[in-house]
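Chemist: Sequence below, structure please.
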Amino acid sequence: MGGAMESTRELVRLRSEVKAWLETKIPKDVELPTPGHDLGEFWVQWTLNFRKELGAKGWLAPNWPTYLGGGGYSPAASQVIMDELRKRQLPPLGIHGTWTTTLRVWGTEEQKGRWLPPTLQGEIIVNQIVSEPNGGTDLATKATTAVRDGDEYIINGEKGYIGALLPPDYLFILLTMDVNGPRYENLGMVIVDAHDPGVSISHRTTLMGLTQSSFTLNDVRVDPEDIVGGERGGWHVAQTLLDVERGGNGVTLEESRDVEKREREYWTKQAP
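Modeler: You can find the predicted model right below:
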């Protein structure tokens, strides 16, 4: 059904298939935690497994192209799948469409190929962490820094997030690339391996009962290939991130077509 014009009958059949499958997968006798609160060991493990099963069926990101790890479904079919998922009480599935869409706009094709397919197929978790414990609302001021050291960058600092998160494999973070550089032009968006020995993650419960996570980075080394949008392009990448977060597309229709054209040309060449 992916990519084709479906009849009403086909969409009804797809909806029935999704509903029946979900009925066999979602626990009925285990209470789901309140949104924003700690998921607990059971729901974390269940969600990680559920994501992989959804990804294998192309239902975790049904509207994304197959060459990026999505299901390749048409808008109508994707809507059917997402509607059925939204009807259920589910823990956060950890897709973070804001960072994936932002990477699609600003990332190189090699970066997309490295991180998007395993994310959209449920194999890895990437946490989008932009804020800092003492950063307030000033997006352009980041105490976390990346300092050039030969062919690598060394990252030090602390990031924070309030809300339930699945254990991350990577972090998508905004930081300062040049402490002496002009405001807005000294930022970079970097993807960091969360399993690096220099990354430590801690959690605490706020007075409101929400989970607050802290990510401390001590001498974490990254390659320039891990920087999204260029070494001084972080502010522009962050603006796209915010636009998508607020319901926008991050790009104009013409820019979106250019992105898709470059992708098709690249992935056509990669096909065996």
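
Chemist: can we go C-alpha only for contacts and neighbour counts from here?
Modeler: Will do.

Chemist: tell me which element residue 173 is part of?
Modeler: Residue 173 belongs to strand 170-176 when elements are defined using DSSP states H and E.

Chemist: ok, then the element right after that strand?
Modeler: strand 187-193.

Chemist: Counting by contacts, list what that following strand packs against.
Modeler: Here strand 187-193 touches strand 170-176, strand 227-228, helix 234-245, going by 3 or more CA pairs under 8 Å, 6 or more residues apart in numbering; DSSP states H and E.

Chemist: I'd like those as CSV, with mean neighbour count appended.
Modeler: What follows is those, written out as CSV (neighbours: other CA atoms under 10 Å):
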stretch, mean neighbour count
strand 170-176, 24
strand 227-228, 24
helix 234-245, 20
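
Chemist: Kindly reformat these as a markdown table and extend each row with distance to residue 123.
Modeler: Converted to a markdown table, these look like this (distance: least, CA to CA, whole Å):
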| stretch | distance to residue 123 |
| --- | --- |
| strand 170-176 | 12 |
| strand 227-228 | 21 |
| helix 234-245 | 23 |
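
Chemist: Let's compare: structure for the following, please.
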Amino acid sequence: MDFSRVQLDDDDQKFQDEARRFLSELVTEEVLRRDRETGDNFDEGVHLALGASGYLEREWKPRSEHAFTRIQRRIWDLEKRRAHVPWVTSGTTAMIVKSVEKFGSPEVKDEVLPRVYSGHVRLCLGYTEPDGGSDVATCKTRAVRDGDQWVINGSKMFTTGAHNCQYVFLITNTDPSAPKHKSLTMFLVPLDAPGVEIQGIRTVDGDRTNIVYYSDVRVPDKYRLGEVNGGWTVVREPLDAEHGAVDAAVDGLADVSIMMHQAGFMAAAVDKAAATSTVANPNGRRLIDDGAVGYRLGRCVARLEASLSAPSIFGRVALAQTMRDIAPDLMDILGAASALPSGTDGAADDGAAEYAYRFAPLFGIYGGTLEVFRNMIAQYVLGLGKPNYSPAKT
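Modeler: Sure thing, here's the model as predicted:
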């Protein structure tokens, strides 16, 4: 792995300066406060401003005349994370838009894509079901053809961002008698269709996600993506992107892990803990004066840096496991005041470690559990074969 620094030419340096200035003015303290309160991880004003300024089209439309170069794309990703741009709904939209371009009907592409690039349309993922766990192919939400329409019935859990989106990338079962990977059909369902009901759910880290009910929802066939019962082909690309199971870019500039944005909160917690440890208390003593504190902070930094450097699906596992391991350590180092959340008087680090602690369990669940990812690494990278879940013989 090459850790050498990329030297920016004048044009790229100018782009970085402009992007940093634009985002610093756009993502204000009010935006961040509102995002913490709502748990949406989305701000419509910010998103529309990104669209109006052309950044969404440059990022998501690689054939655009003004598309980012590879280095500009890397700079843009870094600057968004540095500014803490609310990210979830942009992330799901970015994954789905490629499938719409590839599998969507001409009518749907004309209806959806221009408004995606302007920021007025956002897309969310309709995968997980209440009884489905991490295996999206066990889908029970039914789509039954009725002439040139489909009638959809079922429910989906953890459809994050649905209340801020206009369409859902929905996986359905169109042939219950077929093997599970050959019974699936994908649709881009308008969320304002009659029969769609969105109910909010709060997670332990304060984020909002949703359960969405589909009751006799009628969807014209033009909203079907790909072939009937060929949905697994359609869903694989965004699913692999969400899992981080993608090939590394030859120039080495791609994100090392799909969850790198979320890892920024962990890095901020480590930085704040280190800074807090150097501040003297009323007795003139600093936490860092204790050799055990220095050792533990150093271990946290080392774990953090190693996880940030891990590529693709390995990074997906390393980042989540690292946050689970070091968040309790950071809170223990900082003491009781670290249990106070952001914005609370007396919080040791403005709630950074406390948020990382609450977010850590979910970090290992979003997009699939750590156990699933470890099985994928074992099976597809190490060649250890499929997991055997059959009961032990006695």
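
Chemist: Which of the helices and strands packed on strand 187-193 of structure 1 sits closest to residue 12 of structure 1?
Modeler: Nearest to residue 12 of structure 1 among those is helix 234-245 (30.3 Å), distances taken as CA to CA.

Chemist: Just want the angle from that closest one to strand 170-176.
Modeler: Put simply, helix 234-245 of structure 1 runs at 130 degrees to strand 170-176, going by axes from the mean of the first three to the mean of the last three CA atoms, to 10 degrees.

Chemist: Average offset of helix 234-245 of structure 1 relative to structure 2?
Modeler: For helix 234-245 of structure 1, the mean deviation from structure 2 after alignment is 1.7 Å (mean CA distance after the TM-score superposition for structure 1).

Chemist: Work out the gap between the helix or strand just after that helix and the centre of the chain.
Modeler: Following helix 234-245 of structure 1 in sequence order, the next helix or strand is helix 253-270 (DSSP H and E). How far helix 253-270 of structure 1 lies from its chain's middle: 20 Å, per CA atoms, centre = their mean, to the nearest Å.

Chemist: How about helix 253-270 of structure 1, which residues are buried there?
Modeler: For helix 253-270 of structure 1, the neighbour count (16 or more other CA atoms under 10 Å) marks 259, 263 as buried.

Chemist: Strands along the stretch 1-150 of structure 1, start to end?
Modeler: Assigned by DSSP state E, counting those that start in this stretch, the strands in the stretch 1-150 of structure 1 fall at 126-129, 145-149.

Chemist: The aligned residue in structure 2 for residue 101 of structure 1 and residue 319 of structure 2: what is the separation?
Modeler: Matched across to structure 2, residue 101 of structure 1 falls on residue 98, judged by TM-score structural alignment. Separation of residue 98 of structure 2 from residue 319 of structure 2 (CA to CA, to the nearest Å) stands at 26 Å.

Chemist: and what of residue 182 of structure 2?
Modeler: For residue 182 of structure 2, the distance to residue 319 of structure 2 equals 33 Å [CA to CA].

Chemist: what residue lies at the spatial centre of structure 1?
Modeler: The residue lying closest to the centre of structure 1 (CA atoms, centre = their mean) is residue 96, at 3.8 Å.

Chemist: That residue and residue 124 touch, don't they?
Modeler: No: Residue 96 of structure 1 lies out of contact with residue 124 (CA atoms under 8 Å); the separation is 12.0 Å.

Chemist: Give the aligned equivalent of residue 221 of structure 1 in structure 2.
Modeler: Aligning on TM-score structural alignment places residue 221 of structure 1 opposite residue 218 in structure 2.

Chemist: can you pull out the helices in structure 2?
Modeler: Assigned helices in structure 2, in chain order: 10-26, 29-38, 44-52, 55-60, 70-83, 88-103, 106-118, 231-243, 260-276, 291-309, 312-334, 352-363, 370-376 (criterion: DSSP state H).

Chemist: could I get those as JSON lines with distance to residue 222 of structure 2?
Modeler: Shown next, in JSON lines, are those (distance: least, CA to CA, whole Å):
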{"stretch": "helix 10-26", "distance to residue 222 of structure 2": "37"}
{"stretch": "helix 29-38", "distance to residue 222 of structure 2": "34"}
{"stretch": "helix 44-52", "distance to residue 222 of structure 2": "26"}
{"stretch": "helix 55-60", "distance to residue 222 of structure 2": "23"}
{"stretch": "helix 70-83", "distance to residue 222 of structure 2": "33"}
{"stretch": "helix 88-103", "distance to residue 222 of structure 2": "11"}
{"stretch": "helix 106-118", "distance to residue 222 of structure 2": "7"}
{"stretch": "helix 231-243", "distance to residue 222 of structure 2": "15"}
{"stretch": "helix 260-276", "distance to residue 222 of structure 2": "34"}
{"stretch": "helix 291-309", "distance to residue 222 of structure 2": "42"}
{"stretch": "helix 312-334", "distance to residue 222 of structure 2": "34"}
{"stretch": "helix 352-363", "distance to residue 222 of structure 2": "36"}
{"stretch": "helix 370-376", "distance to residue 222 of structure 2": "34"}
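
Chemist: need the contact list for residue 198 of structure 2.
Modeler: Residue 198 of structure 2 is in contact with 162, 163, 210, 211, 212, 213, counting by CA atoms under 8 Å, 6 or more residues apart in numbering.

Chemist: List the residues that contact residue 171 of structure 1.
Modeler: Contacts were defined as CA under 8 Å, 6+ apart; by that measure residue 171 of structure 1 touches 126, 127, 128, 129, 190, 191, 192, 193, 194.
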